[in-house]
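Trainee: sequence first, predicted model second:
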Amino acid sequence: MDQGRSGVLLMVAACMIWGLSPLYYKLLTHVPPFELLSHRMVWSMVFYTGLMALQGRLPEVRAALGTPRSAAILGCAALAISANWFLFIFSVQIGLVRETSLGYYIFPLVAVLIGVVAYGERLGALQWAAVALATLAVIVLTWGLGTAPWVSLMIATTFGLYGYVKKGLKVGAKISVTAEVILLSPIAIGWLAYLHLVAPGRGIFGDDFATSALLVFSGPITALPLILFSAAAQRVNLATVGLLQYLNPTLQFFCAVVIFGEPLTQWHVIAFGLIWIGLALYSAQSFSQERARRRMSVTSAAEPPV
């Protein structure tokens, strides 16, 4: 199998795990969200550090945390992703998977705006049109429902900020995520210790085998898609990665409407429609830019050295 095809399959697998993860978290609605988040942090840390130890890469993790600047960046990234994880867990538990889907659809356009504001990146006409349509979608939803889609906006923003912060790092995805969960784990362990030791009876872990096993599984279900994603990103171009990522919110949307039966108002239909049109325009511009870059690189390689 060639690199491109294997990369696409790896990317699809990662997005399917992310997109269908509401089914897993729905099984744990009886676990308070902050307790569930703490278990996700702890078991992710166990999984990642174990994987890094097997690969002999723990020194790289220590090096990533070894300088004040790198540790500060990783700390900010850890706070952003923990907020994103909490919002996602909380949304699933209260029946707002529809809003998480919208948030992850909006995220690429939020990332574009962060690039404009933080890095002075220039957008093409289609990309500006996509941002305008996303803004219109939020306005329509706010008008129709009488309140802004705060969950969607916060999920998109926290994930966008996570990407922005990590852009300043020069370490790989697995190393940085391992360092992030290591930084978060003392808080998580402290909260779980309080639930089980200081306030006995409040902690869920250990009450029954099924729940305990599901909580432990939060580590692999967090780590595996990122590992698949990292491997895929090395094999396919960025435009393909960007397009395939829409599989994640699409599957979340399917879970929300078809499996969980969350209501879909006319305002949601209009908002999702505007977002989908905007993403189509954004993807078209991205593919156009990717082709232009490839043509330039081929032309440059073909030119004889002076």
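Mentor: Everything's here; your move.

Trainee: switch to C-alpha atoms for all contacts and neighbour counts from now on
Mentor: Noted.

Trainee: so which residues of the chain form helices?
Mentor: Taking DSSP state H as the test, the helices found in the chain are 3-26, 33-54, 58-64, 68-93, 97-119, 125-145, 150-166, 173-193, 209-233, 238-244, 247-254, 266-302.

Trainee: would you mind listing the outside residues contacting the first one?
Mentor: Think helix 3-26. Helix 3-26 has contacts (Cα atoms under 8 Å, 6 or more residues apart in numbering) with 89, 92-93, 97, 221, 224-226, 228-229, 231-236, 241, 244-245, 247-252, 255.

Trainee: drop the exposed ones from the residues you listed and show what's left.
Mentor: 89, 92-93, 97, 221, 224-226, 228-229, 231-233, 235-236, 241, 245, 247-252, 255 (16 or more other Cα atoms under 10 Å).

Trainee: spatially central residue for the chain, please.
Mentor: Phe159 (6.0 Å; Cα atoms, centre = their mean).

Trainee: below is an additional structure, to be compared with the one above:
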Amino acid sequence: MSAAPEAPAVDRRGLLVTAGTFVLWGVVPVYWHLLKMVPAMQIMAHRVVWSALLVVAWLMLSNGFGWLRKLAAQPRVLPALALSAVLIAFNWGLYIWAVNAGHVVETSLGYFINPLVNVVLGVLVLHERLRRAQWIAVGCAALGVAWLTLNAGSPPWIALGLAASFGLYGLVRKLVAVDPVAGLGLESLYLFLPSLAYVLWAEAGHGGSFASGWGWGTDLLLVFGGVVTAVPLVGFAYGVRRIPLSVVGLLQYIAPTLQLLLGVWFFHEPFGLDRALGFGAIWLGLALYAGEGLWHSRRRPGA
């Protein structure tokens, strides 16, 4: 019997690209912090404008109008991607505001919660069934959020808003089977004109100072924000097709872990025992869910 062939190099490349994508998402709070003198809505509008130009240019160069005709031939796709565009815009805007308002630790909490929000949406919307250990994992995370709410005096709205918006975004994109980059291109087109209109309105004497007041360094950061937005999304789309989803599920915790470390060590946000207990309950839930999923997959014949 011949020896089993080695894993193809493309798999290792996919692993590196996907891991690198999550590392970029993990350290991106530092980038948005460099733009803290710019109002969050203007950062958001510039982010959409420049990323839309980049993504659509890439699609046009690689496939002409073919990608757009293919999407337009599926009428159900058009309103669904309009909804997903609104959800991702809300997520991006809230994230940028939270980073520059000094809530990096809470943004990390949102992305730690997000996988379990996906589980809850799967149960409520897709009628998926959970095993007992998975329910225990969700319960641990819920206890963690409840503990953080009790100690803060109010729910962690930023974290819950980020987790819910990104979870709903993922649900919409799951229900509509489209190419990831083409879908991002259409979402960008939906957001482009409102964002461009806001940028022009701001520049017409309403607080905008692009190419005049903030300096060329800030202007370049705003333009390059389109690259910071689009490249990781394209990298994720590339990598996720080449490695198992179970590996993607584990790699996704790189980003919020780095965000948490940045929040504590770089931005010097408080992280006392009360917060650590709440995060600990959520981490326990994530560990239980991931561990149970791996164990169950290994038990299945032919897994």
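Mentor: Structure's in. What do you need? As the structure is a prediction and not an experimental result, all values here were calculated from the model.

Trainee: now compute the TM-score of the two chains, please.
Mentor: Here the TM-score for the pair of chains, by TM-score structural alignment, normalised by the length of the second structure, is 0.93; 294 aligned residues with a Cα RMSD of 1.4 Å.

Trainee: ok, back up a step: dump the helices of the first structure to TSV, plus distance to Arg202 of the first structure.
Mentor: Output for the helices of the first structure, formatted as TSV (distance: least, Cα to Cα, whole Å):
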stretch	distance to Arg202 of the first structure
helix 3-26	20
helix 33-54	10
helix 58-64	34
helix 68-93	18
helix 97-119	27
helix 125-145	36
helix 150-166	27
helix 173-193	10
helix 209-233	14
helix 238-244	41
helix 247-254	31
helix 266-302	38
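
Trainee: stretch 239-248 of the first structure aligns to what range in the second structure?
Mentor: Aligned by TM-score structural alignment, stretch 239-248 of the first structure falls on residues 246-255 of the second structure.

Trainee: count of neighbours near the alignment partner in the second structure of Leu20 of the first structure?
Mentor: In the second structure, Leu20 of the first structure lines up with Val27, judged by TM-score structural alignment. Around Val27 of the second structure there are 19 other residues, counting by other Cα atoms under 10 Å.

Trainee: which one is Thr206 of the first structure nearest to, not counting chain neighbours?
Mentor: If you look again at residue 206 of the first structure, you'll see it is Gly, not Thr. Distances taken as Cα to Cα, 6 or more residues apart in numbering put Ser212 closest to Gly206 of the first structure, at 5.8 Å, once the chain neighbours are dropped.

Trainee: burial measure for that neighbour, as a count.
Mentor: 14.

Trainee: state the distance from the equivalent of it over in the second structure to His46 of the second structure.
Mentor: Applying TM-score structural alignment, one finds that Ser212 of the first structure aligns to Asp219 in the second structure. Taking Cα to Cα, to the nearest Å as the measure, Asp219 of the second structure falls 10 Å from His46 of the second structure.

Trainee: Leu68 of the second structure now?
Mentor: Counting by Cα to Cα - Leu68 of the second structure and His46 of the second structure are separated by 23 Å.

Trainee: more neighbours, the two?
Mentor: His46 (25 against 17).

Trainee: which ones are touching that one?
Mentor: Contacts of His46 of the second structure by Cα under 8 Å, 6+ apart are 195-196, 199, 222-223, 225-226.

Trainee: closest to Pro270 of the second structure among these?
Mentor: Using Cα to Cα, Gly225 comes nearest to Pro270 of the second structure of the contacts of His46 of the second structure, at 28.1 Å.

Trainee: contacts for the match of stretch 239-248 of the first structure next, please.
Mentor: Applying Cα under 8 Å, 6+ apart, the contact partners of stretch 246-255 of the second structure are 18-19, 22-27, 108, 112, 240, 290, 294.

Trainee: let's see it at 10 Å
Mentor: The contact list for stretch 246-255 of the second structure (Cα atoms under 10 Å, 6 or more residues apart in numbering) reads 15, 18-28, 108, 111-112, 115, 236, 239-241, 245, 286-287, 290, 293-294, 297.
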